[in-house]
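Asker: Sharing a sequence plus its predicted fold:
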Amino acid sequence: MNFSKKKHKLIISFRLRFLSNNYCIFLVLALSFNQPIFSSTPVWDSNGITYANQSIVGFHPVAIFMSTNNTIYVANKENNTIVIWEEESVNPTKIIHGGFSKSQSLFVTSDGDIYIDDGEKNRRAQKWIAETNNFVTVMNVWSSCWGLFVDINDTLYCSMNEHHQVVKRSLNDPLMVPNRVAAGTGIRGSASNQLWRPKGIYVNVNLDLYVTDCWNDRVQLFHSGESNGITVAGYASLNPTITLRCPNGVILDAEKYLFIVDQDNSRIVGSGLNGFRCLVGCYGYGSQSNQLFLPYSFSFDRCGNMFVTDTLNHRIQKFLLMKDSFGTPVNIQYTHSSRLTDDSPTYYRDCKVPQCHYETLQIHVNTTGPKESSCVIGDQCNFYIKGIGLTLDDILRDELQPNTVLNNQSFSIKLSAGLTIIMFVAGLINSILSFITFQNKDSQQVGCGMYLLASSITSLLTITMFIIKFWFVVLTHINVSTSLSVLRGGCASIEPILKLFLYLDGWLNACVAVERAALILKGVKFDKKKSKSIARQTIFILPFCIFGTLIHELIFRRLFEYETAPDTANTNYNTAVLFFHLVGPFIVNLFSALFIIFGGAHQRSMARTNQSLKEHIQQQFREHKQLVISPIVLLILSIPRLIISLLPGCAKTSENLWLYLGAYLISFTPSMLIFLIFVFPSELYMKAFKQSFNHIRRRTPP
């Protein structure tokens, strides 16, 4: 991620009013939450106050609610508790324990009853009854409710992120009847009747439903009884004045202006007469007082102050509403002009009200903030912004349906499962046949045979780790109850180990290409003994060198439950490593193939002048085609993944699933083709294979 740093000289004139009394104006309806009346351009202090830290709200707080009596409710996901501050008290006044876990949302009604998500593990939404201090199940769901809301008719809404749908049921029904669809078809998409990973929701007094359609980067309005939504914020809206990246929370004020948590931009935005503008968190993501790091939800108190769950900073931030930001009459003061010197501020008394001044001053402003990032990849096992390289998690995670058996998954998943099994069987056969060939002493006369013997082993390890990776991704996404220890272990180990074997296989094949080019260069002077010695040393050292470039993944790879923004240094280093291991063997094979053809032809043309260079090139290709075929095939197989990896911008793999998945699968085919591209075209290696195979047959009893 790039950062810009500029120094500006700014002349600012502004009026400061210090009032001894704070006046809080708010609209009182039959609602349990605050809907302040703001001025046309309300302003909040850009520097937030940490109201609660990780020791109180736990790791990754997401759900917050503030009632009309200024009681704050926060779901502590780490301890599975609800933390309560009454009347904005400094310390929590109550902590509620229950049978819920990993709650993504909560909602509190006017009578103090708390509705809380318990969908990830127990497939339900629960209600804590204030009168009895007991929990009861009020809705059965298929997954976590990333947004909960109770409207004025006592209808409970649940935003099911993983099922691309919002469902509802009346709390007045005596029986637990099936949920009704409020929005979304259950199939992800960007059409007006579809949603893609919906999160926060809001229902107004007219029963109109607002949905933050996260992966469509928009907010949808579904009028009561309508299945087609209207985009009211985002790039597809009628008045697109702001760009959203995975909006999470949404609230309306008393004047029906929208306030939105713009999660991936780590800010809160709001609408007004002139469209949307940034309100807080406008200085890029971070942990400073004027920054947020992937916020999730927020709520207003009676005075219009904003409380935000600053999720990846593990804290609750309070942003104070600046005075005169409420929609109340304000006496306009007399304005006096002043002439300002370069180094001295001047203050003018301009009204009869004590402590009211007109101030003019000169300040220097240093602004530091991130530019728009391309795309944040990974909602579970990842840690880098897309630069180069896609993992199988990135490609398949949105295609897999949780809690759905493989037979009921999409055709793409079933087809990819079949392809991986075929690839594993083909790779297993290839590795066995290659090992039979290159363990023969005749095949190890030079370093090439030793490289290929090692490659036959690493290819088996690569294809084995590949199928383990595939089924780990599939099964853990299908079975959402998989323990965190299993997820963390697989996240931290499988991908780095797979990369180690894949990169090792690629570099061993590149070593073969280099030695064959050296054979053409040296000719009869080629030292076979030295070649074998270099091969042994290279095979021993190469795994440690590759592992050294991947060790950062074992250290920094973490399991996240949200789309996460990374550390920039890790991102840049990871991109460099991926580029090196992807492009390095590609370039080595390319230049080796060119040298084998043209270098050998040039040497012959110098000795045999009776033929043209073109004729020598043709003859060289005919005589050494087995030396040329392998690097060319490896080169061709590297191109799709290289092209896909270098595509700029945000890669939404689900829109072109087989483009990305095909390139990913093709990148493993070199590990399946050693026998075909190295042994089959070579008379020497085929002879060694037949000898070894016949020897095995003779030793095998009939």
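Answerer: Looks like it came in fine. Numbers count the residues shown, from 1 in each chain.

Asker: can we go C-alpha only for contacts and neighbour counts from here?
Answerer: Noted.

Asker: what secondary structure does residue 417 sit in?
Answerer: The local conformation at residue 417, judged by DSSP: H, G, I helix; E, B strand; the rest coil, is helix.

Asker: if I pick it, what's in contact with it?
Answerer: Counting by CA atoms under 8 Å, 6 or more residues apart in numbering, residue 417 makes contact with residue 470.

Asker: Check the gap between it and residue 673 for me.
Answerer: 20 Å (CA to CA, to the nearest Å).

Asker: Leaving out sequence neighbours, find the closest residue to residue 547.
Answerer: Closest residue to residue 547 in three dimensions, ignoring its sequence neighbours and counting by CA to CA, 6 or more residues apart in numbering: residue 500, at 6.3 Å.

Asker: and the one helix or strand the one you found maps to, which residues are buried?
Answerer: With elements delineated by DSSP states H and E, residue 500 resides in helix 484-522, which encompasses its position. Along helix 484-522, these residues count as buried under the neighbour rule (16 or more other CA atoms under 10 Å): 487-488, 490-492, 494-521.

Asker: here's the one I want to compare it with:
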Amino acid sequence: MYTNESFCFQNSTIAHECSSCSYGPLCQFTTAYYSITSLQTFLCSFESIPNILLLSILFLGSLCNLFSMGTFCQRSTREMGSGIYRLWISIVGQFGLMVVISHILLEKTHNKTIGCFSMEYLRKALHALYDSLTACIACERTMVIYEGISFNKIGSRRVAKLVIPMLFVYHFINILYDPFIRQLNDSSERSWCILKFNDYSTGIFESARNIVHFTIPYFLNLILPIFWIITLTKQKTRLHRTTSTCVNFRNVIHTYKHTVISCYILVLLNTPRFIFTFYLTCIKQQWQNTAYITAYFLSMVPFMSNLFIFVLLSPKYRPDFFDFIQRIVRYMHRKQYELT
């Protein structure tokens, strides 16, 4: 089937050849549904990943996420719904990071059952949920700019407390079918997690779900900051008629640069995935598989970068983070003094 000698691209061992855009010893891999069908494709592209590297990523990512969660657990950071969204983004990012690293370690220890039926389900649900929560922040910022001083902070907190559980239920229910259409098959001295759709309509639903859950948050984070800048520039121009539009534009960029940068970091990390999702729906060579998986995992970098994206870049939340660190230091000093 393929000339590439990687075990990802071995000829099919079953009686018939793989269908178009499917590959692997059991035709188990494809990106025709606009997403990876299994995390095993990652290990196909990067066959030898040191455990120390995985554990280091888990440790550093977890430390950053814990600092982020500690920051947003403070009452002063949750005056608006955006603070609540950021808290849950940190929580979801931490669970997503743990699921991905645990799944890779399970694959390396040849423990396939949990990875195939549980970790795959959690990975897909948590990734989509994370993207949706980042879109919620962008939408709330748009409402703040549109409504101005009439924006209801208490109302935004109530909306956030309603939207977040709804998103949890939605994202975990709409792929509830995933574990039931997976099976483990043995080939090439290993077990493969195969995704088989019971009917054509399920495949169409999977494709549509993947496109919608990825593209809507992507475009919201891409387009809404442009709307913010245009709207705020117009407002400043009306208020300061003696100041040129160019000067007002620069002032807006300087004032809101942290919010715009946060959105565009997410966009930048997701752009390779966006390109390859639609460009590489049919993978036939190893380099294409490697490029696609690299792009997919770049989109997961925010899972462990929440402290930088949502805290350190923000002049509003950065002092709360340092206050949280000072509290930890004072607590440790007090405990040390009590022990002595």
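Answerer: Structure's in. What do you need? In this text, all values refer to a predicted model and were calculated from it rather than measured experimentally.

Asker: care to give me the TM-score?
Answerer: For these two chains in superposition, a TM-score of 0.85 is obtained (TM-score structural alignment, normalised by the length of structure 2); 325 aligned residues with a CA RMSD of 2.8 Å.

Asker: thinking again about what came up before, list the helices and strands the helix holding residue 500 of structure 1 packs on?
Answerer: In this structure, helix 484-522 of structure 1 packs against helix 447-478, helix 528-556, helix 568-594, helix 625-645, with contacts taken as 3 or more CA pairs under 8 Å, 6 or more residues apart in numbering; DSSP states H and E.

Asker: I'd like the ones you listed written out as JSON lines, with distance to residue 682 of structure 1 added.
Answerer: Shown next, in JSON lines, are those (distance: least, CA to CA, whole Å):
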{"stretch": "helix 447-478", "distance to residue 682 of structure 1": "12"}
{"stretch": "helix 528-556", "distance to residue 682 of structure 1": "18"}
{"stretch": "helix 568-594", "distance to residue 682 of structure 1": "16"}
{"stretch": "helix 625-645", "distance to residue 682 of structure 1": "6"}
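
Asker: among the ones you listed, which is the most enclosed?
Answerer: Ranked by mean neighbour count, those are led by helix 447-478 with a mean of 22 (mean count of other CA atoms under 10 Å).

Asker: On the three-state scheme, residue 561 of structure 1 is what?
Answerer: Per three-state DSSP, residue 561 of structure 1 ends up coil.

Asker: Same check on the one 3 residues further on?
Answerer: Residue 564 of structure 1 carries the three-state label coil when classified by three-state DSSP.

Asker: That one and residue 379 of structure 1: what is the separation?
Answerer: According to CA to CA, residue 564 of structure 1 stands 7 Å off from residue 379 of structure 1.

Asker: likewise residue 593 of structure 1?
Answerer: 41 Å.

Asker: again, but for residue 183 of structure 1
Answerer: Shown here: residue 183 of structure 1 relative to residue 379 of structure 1, a distance of 23 Å by CA to CA.

Asker: more neighbours, the two?
Answerer: Neighbours were counted for residue 183 of structure 1 and for residue 379 using other CA atoms under 10 Å; residue 183 has more, 29 against 17.

Asker: Translate that one into the numbering of structure 2.
Answerer: Under the alignment (TM-score structural alignment), residue 183 of structure 1 pairs with nothing in structure 2.

Asker: how close does the residue nearest to residue 183 of structure 1 when sequence neighbours are not counted sit to residue 197 of structure 1?
Answerer: Across the structure, with CA to CA, 6+ apart as the measure, the residue nearest residue 183 of structure 1 apart from its sequence neighbours is residue 166 (5.0 Å). Between residue 166 of structure 1 and residue 197 of structure 1 the distance is 10 Å, computed by CA to CA.

Asker: Overlap of the contact sets of the two?
Answerer: Listed contacts common to residue 166 of structure 1 and residue 197 are residue 160; contacts here mean CA under 8 Å, 6+ apart.

Asker: Those two: which has the busier surroundings?
Answerer: Comparing residue 166 of structure 1 with residue 197 by neighbour count (other CA under 10 Å), the higher total belongs to residue 166, at 28 against 23.

Asker: so the more buried one makes contact with residue 158?
Answerer: Yes - A contact is recorded between residue 166 of structure 1 and residue 158 when judged using CA atoms under 8 Å, the distance being 5.6 Å.

Asker: Could you tell me which residues make contact with the closest residue to residue 390 of structure 1 other than its chain neighbours?
Answerer: For residue 390 of structure 1, ignoring the flanking residues on the chain, the nearest one in space by CA to CA, 6+ apart is residue 645 at 7.0 Å. Applying CA under 8 Å, 6+ apart, one finds that residue 645 of structure 1 lies in contact with 387, 388, 389, 390.

Asker: mind checking what the residue nearest to residue 547 of structure 1 lines up with in structure 2?
Answerer: Aligning on TM-score structural alignment places residue 500 of structure 1 opposite residue 125 in structure 2.

Asker: How about residue 511 of structure 1?
Answerer: Across the two structures, residue 511 of structure 1 finds its equivalent in residue 136 of structure 2, going by TM-score structural alignment.

Asker: Can you name the residues that contact the residue nearest to that match when sequence neighbours are not counted?
Answerer: In space, not counting the residues next to it along the chain, residue 136 of structure 2 is nearest to residue 85; the distance is 7.3 Å by CA to CA, 6+ apart. When the contact criterion is CA under 8 Å, 6+ apart, the partners of residue 85 of structure 2 are 133, 134, 136, 137, 160, 164.

Asker: how about 10 Å then?
Answerer: Residue 85 of structure 2 makes contact with 72, 78, 91, 130, 133-137, 140, 157, 160-161, 163-164 under the criterion CA atoms under 10 Å, 6 or more residues apart in numbering.

Asker: now, which of the residues you listed sits nearest residue 177 of structure 2?
Answerer: Here the nearest of the contacts of residue 85 of structure 2 to residue 177 of structure 2, counting by CA to CA, is residue 130; it sits at 20.1 Å.

Asker: Residue 90 of structure 2 versus that closest one, what's the distance?
Answerer: Distance of residue 130 of structure 2 to residue 90 of structure 2, computed by CA to CA: 9 Å.

Asker: Can you pull the residues that touch both of those two?
Answerer: When contacts are counted by CA under 10 Å, 6+ apart, residue 130 of structure 2 and residue 90 have 96, 302, 303 as shared neighbours.

Asker: which SS class is the last one?
Answerer: In terms of secondary structure, residue 303 of structure 2 is helix; the call rests on three-state DSSP.

Asker: aligned partner of it in structure 1?
Answerer: Going residue by residue (TM-score structural alignment), residue 303 of structure 2 aligns to residue 671.

Asker: Burial check on its match, number of neighbours?
Answerer: Counted with other CA under 10 Å, the burial measure for residue 671 of structure 1 works out to 31 neighbours.
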